[in-house]
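J.: Kindly generate the corresponding structure for this input.
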Amino acid sequence: MSVAVVFDSAGTLLRTYRMAKNILTGELLTDVETTILTFEDPERVLCVLHGHTRDFMTVSPDLLISKYLKDHDVGFGISCTRKLVEKEHIQSVLLEDTWATAGDMQECMRVIWSEVKENEVVALNNGLIVHMGKECIEFTVTAGGTPFFGALETITTLHDRGVCTYIASGDREAKLERMADYLGIPKDRVFGVATPSVKEQIVRDLQKNHDLVVMVGDSINDLRAMRAADIAVLSDQQSSVKPAELADVADHRIRDIREVLKIIPLVGKKAR
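T.: This is a model prediction of the structure:
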């Protein structure tokens, strides 16, 4: 029997620290769930910036993010949104914004770096939440993650059992590939900047070549992929407070990534 397991990244494989700043109010949101924050308003779009954290930190705090993006030709990916929005429209809002500054982003970066800098393996990700109705950058976002204890053991054991593992995440691909190298997941099985619909399609495509596909996720942007999967696993490692839709669709709930190893034999037994 051929089995594939698709993992989300932040909150599932990685213990993730998040910080967001509301540009319109100046409020700092600590350890915020950025996908839930995005889904609270259908006009919000979570964008992942392709630029490196080090580069963002070196510019003047007063510099507009829009100008920095223009001057350095920084690209972005659409990580999460509730409705279909053309990328060109999002880009125009990003490049014409007159509110968000590099200092807003740097404020988030400094907090997250202080949380993760002592860890051996660290991944940093920076993004912006754009409000299409207000046509502005509404939030700056920084996330930093390090693998959960047991993540490497889990992936290694799955590979030893002949199970194919994949990562499908809204995070930028460069960050994911570094984590995949550490965990031993081939780069061609890593899908970055994956929206909810892309995650779902990844699961459906894998089902064409595998007897069973398992989706392991922790947030609302994993819902469509979990619904499509043969087995849906909801991770409570980072937080056990989950939207009702996620709880309803889950076949299993785990508090430790290594519990996936107990589920896979059950999947094989169920298939026979």
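
J.: Could you use CA atoms for every contact and neighbour count after this?
T.: Noted.

J.: quick one: Leu64 and Thr101 touch, right?
T.: Yes - under the criterion of C-alpha atoms under 8 Å, Leu64 makes contact with Thr101 at 4.2 Å.

J.: how about the strands of the stretch 1-150 of the chain, start to end?
T.: For the stretch 1-150 of the chain, the strands defined by DSSP state E, counting those that start in this stretch cover 3-7, 14-22, 28-30, 44-49, 76-81, 123-131, 136-147.

J.: For Gly162, which of those strands is the nearest?
T.: strand 3-7 (8.0 Å; C-alpha to C-alpha).

J.: Give me the contacts around the closest one.
T.: Applying C-alpha atoms under 8 Å, 6 or more residues apart in numbering, the external contacts of strand 3-7 come out as 13, 163-169, 203, 206, 210-217.

J.: Out of those, list just those in helices.
T.: Among the contacts of strand 3-7, the members found in helices (DSSP state H) are 203, 206.

J.: Among the contacts of strand 3-7, which lie within strands?
T.: 164-168, 212-217 (DSSP state E).

J.: this one as well, want them side by side:
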Amino acid sequence: MEKKVAVVFDSAGTLLNMYRIAKSTADGELLEDIETTMLVAGYPGRALVVMHTDSEEIFNGSGDATIADFISGNEIEIDIVCGNGNLTIEQTRDLVENSNVPLSDLREVICRIRKRCPNIFYLAAGLIVDKDLGGISHVLSTGGRLYPKSREVLSWLKENGVDAYIASGDSMRNLRRLAKCLEIPLEGVFDIATPEDKERIVKDLQKQYANVVMVGDGLNDILALRAADVGVATRQQGDRRPDVLLEAADRVIDDIAEVIDIVLPLMA
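T.: The predicted structure follows:
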């Protein structure tokens, strides 16, 4: 007999209040509180890349190294979180290797996140590659803390027999800690999830549950929001959400606590 309800959460901006900074490699412009997927969505030939490393390893790298040197020298794995133009992982690696962006640029954005969010729960670094540019267009760092009611909502779901999942573009390196904090089994955590992956995850869960709710806040959640029985777009992050995202959702919320009100009728 199929279970009644499952809720799939994105992580950044949904369970976590995020601080994001990107730096343009072309002119050095710093972009604060930027939605990183927006730096990809409007530019064909770009891809958002996650690096499977941590800030300590980045700061332990050679002071005059390039990002390409650091990645190759330390055998750092990279993955595409989302793209605009169907770049392959091989093409993405080539674009990184062809770039001479210094590792110090990546350290700079990480330091700014640490200063902005001193009691940080989550910290990650990434890149945006651009096919037309022939290399890295932006370096970026994201950090964040749990929204005050995230634990409360996840506890309520668990106590009421609702299964919770995480589908995120982030790596398991960060998601493992988040899952432990929220008591979500690791088998219910899907990392490096592209928009297509999130859609597939929702559809697979619909074979097991009568209702699947998807909660997300970014352009990379749109396919999953549309596929879900109830798609929930959250704007708790506080910045303006793209109209196309809000239009893809069945419900728009301003606080994660509202998820409980959405789930309750589905349990009847």
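
J.: TM-score of the superposition?
T.: For this chain pair, the superposition-based TM-score is 0.96 by TM-score structural alignment, normalised by the length of structure 2; 266 aligned residues with a C-alpha RMSD of 1.2 Å.

J.: if we can go back for a sec, name the nearest of the ones in strands among the contacts of strand 3-7 of structure 1 relative to Val74 of structure 1.
T.: Distances from Val74 of structure 1 to those, taken by C-alpha to C-alpha, are shortest for Ala168, at 22.7 Å.

J.: Around the closest one, count how many other residues there are.
T.: As a burial measure, Ala168 of structure 1 scores 29 neighbours (other C-alpha atoms under 10 Å).

J.: so Asn17 of structure 2 makes contact with Arg145?
T.: Yes - judged on C-alpha under 8 Å, Asn17 of structure 2 makes contact with Arg145 at a distance of 5.4 Å.

J.: residue boundaries of the helices in structure 1?
T.: So, for structure 1 - with DSSP H - the helices run 34-39, 53-57, 65-71, 87-96, 102-116, 151-160, 173-183, 196-207, 223-228, 244-249, 260-271.

J.: Determine which stretch of those is the most buried.
T.: Greatest average neighbour count among the helices of structure 1 goes to helix 223-228 (a mean of 23), per mean count of other C-alpha atoms under 10 Å.

J.: And it against structure 2, how far off on average?
T.: Aligned to structure 2 and superposed, helix 223-228 of structure 1 gives a mean residue distance of 0.4 Å (mean C-alpha distance after the TM-score superposition for structure 1).

J.: what's near enough to touch the nearest residue to Trp113 of structure 1 once chain neighbours are set aside?
T.: Nearest residue to Trp113 of structure 1, sequence neighbours excluded (C-alpha to C-alpha, 6 or more residues apart in numbering): Gly144, at 7.2 Å. Gly144 of structure 1 makes contacts with 16-18, 112-113, 116, 122-125, as judged by C-alpha under 8 Å, 6+ apart.

J.: Name the nearest residue to the equivalent of Glu97 of structure 2 over in structure 1, ignoring sequence neighbours.
T.: The alignment partner of Glu97 of structure 2 in structure 1, by TM-score structural alignment, is Leu95. Excluding its sequence neighbours, the residue lying closest to Leu95 of structure 1 (C-alpha to C-alpha, 6+ apart) is Ser66, at 4.5 Å.

J.: For the residue mapped onto that neighbour from structure 2, list the residues it contacts.
T.: Here Ser66 of structure 1 is matched to Ala68 in structure 2, going by TM-score structural alignment. Contacts for Ala68 of structure 2 (C-alpha under 8 Å, 6+ apart) come out as 96-101.

J.: Let me know the closest of those residues to Arg173 of structure 2.
T.: Out of the contacts of Ala68 of structure 2, the member with the shortest distance to Arg173 of structure 2 (by C-alpha to C-alpha) is Val96, at 21.5 Å.

J.: so how far is Phe70 of structure 2 from the closest one?
T.: Val96 of structure 2 sits 11 Å away from Phe70 of structure 2, going by C-alpha to C-alpha, to the nearest Å.

J.: isn't Gly85 of structure 2 right next to Leu48, touching?
T.: No - using C-alpha under 8 Å, Gly85 of structure 2 makes no contact with Leu48, being 11.5 Å away.

J.: And the two? Which one has more around it.
T.: Comparing Gly85 of structure 2 with Leu48 by other C-alpha under 10 Å, the one with more neighbours is Leu48, at 26 against 15.

J.: Can you find the partner of that one in structure 1?
T.: By TM-score structural alignment, Leu48 of structure 2 lines up with Leu46.

J.: Setting aside sequence-adjacent positions, which residue approaches that match most closely?
T.: In space, Leu46 of structure 1 is closest to Ile129, 4.4 Å off (C-alpha to C-alpha, 6+ apart).

J.: gap between Ala257 of structure 2 and Ala248 of structure 2?
T.: From Ala257 of structure 2 to Ala248 of structure 2 the distance is 21 Å (C-alpha to C-alpha).

J.: same question, Val259 of structure 2
T.: Val259 of structure 2 is 17 Å from Ala248 of structure 2, by C-alpha to C-alpha.

J.: go on, Ile201 of structure 2?
T.: Distance from Ile201 of structure 2 to Ala248 of structure 2, counting by C-alpha to C-alpha: 17 Å.

J.: again with Leu186 of structure 2
T.: Distance, Leu186 of structure 2 to Ala248 of structure 2, using C-alpha to C-alpha: 28 Å.

J.: just Gly161 of structure 2 next, same as before
T.: As judged by C-alpha to C-alpha, Gly161 of structure 2 and Ala248 of structure 2 stand 27 Å apart.

J.: again, but for Val153 of structure 2
T.: Distance check for Val153 of structure 2 against Ala248 of structure 2: by C-alpha to C-alpha, it reads 23 Å.

J.: got it, and Ala47 of structure 2?
T.: Distance of Ala47 of structure 2 to Ala248 of structure 2, computed by C-alpha to C-alpha: 22 Å.

J.: Next: Asp204 of structure 2.
T.: According to C-alpha to C-alpha, Asp204 of structure 2 and Ala248 of structure 2 sit 20 Å apart.

J.: what does Glu152 of structure 2 give?
T.: Taken as C-alpha to C-alpha, the span from Glu152 of structure 2 to Ala248 of structure 2 is 27 Å.
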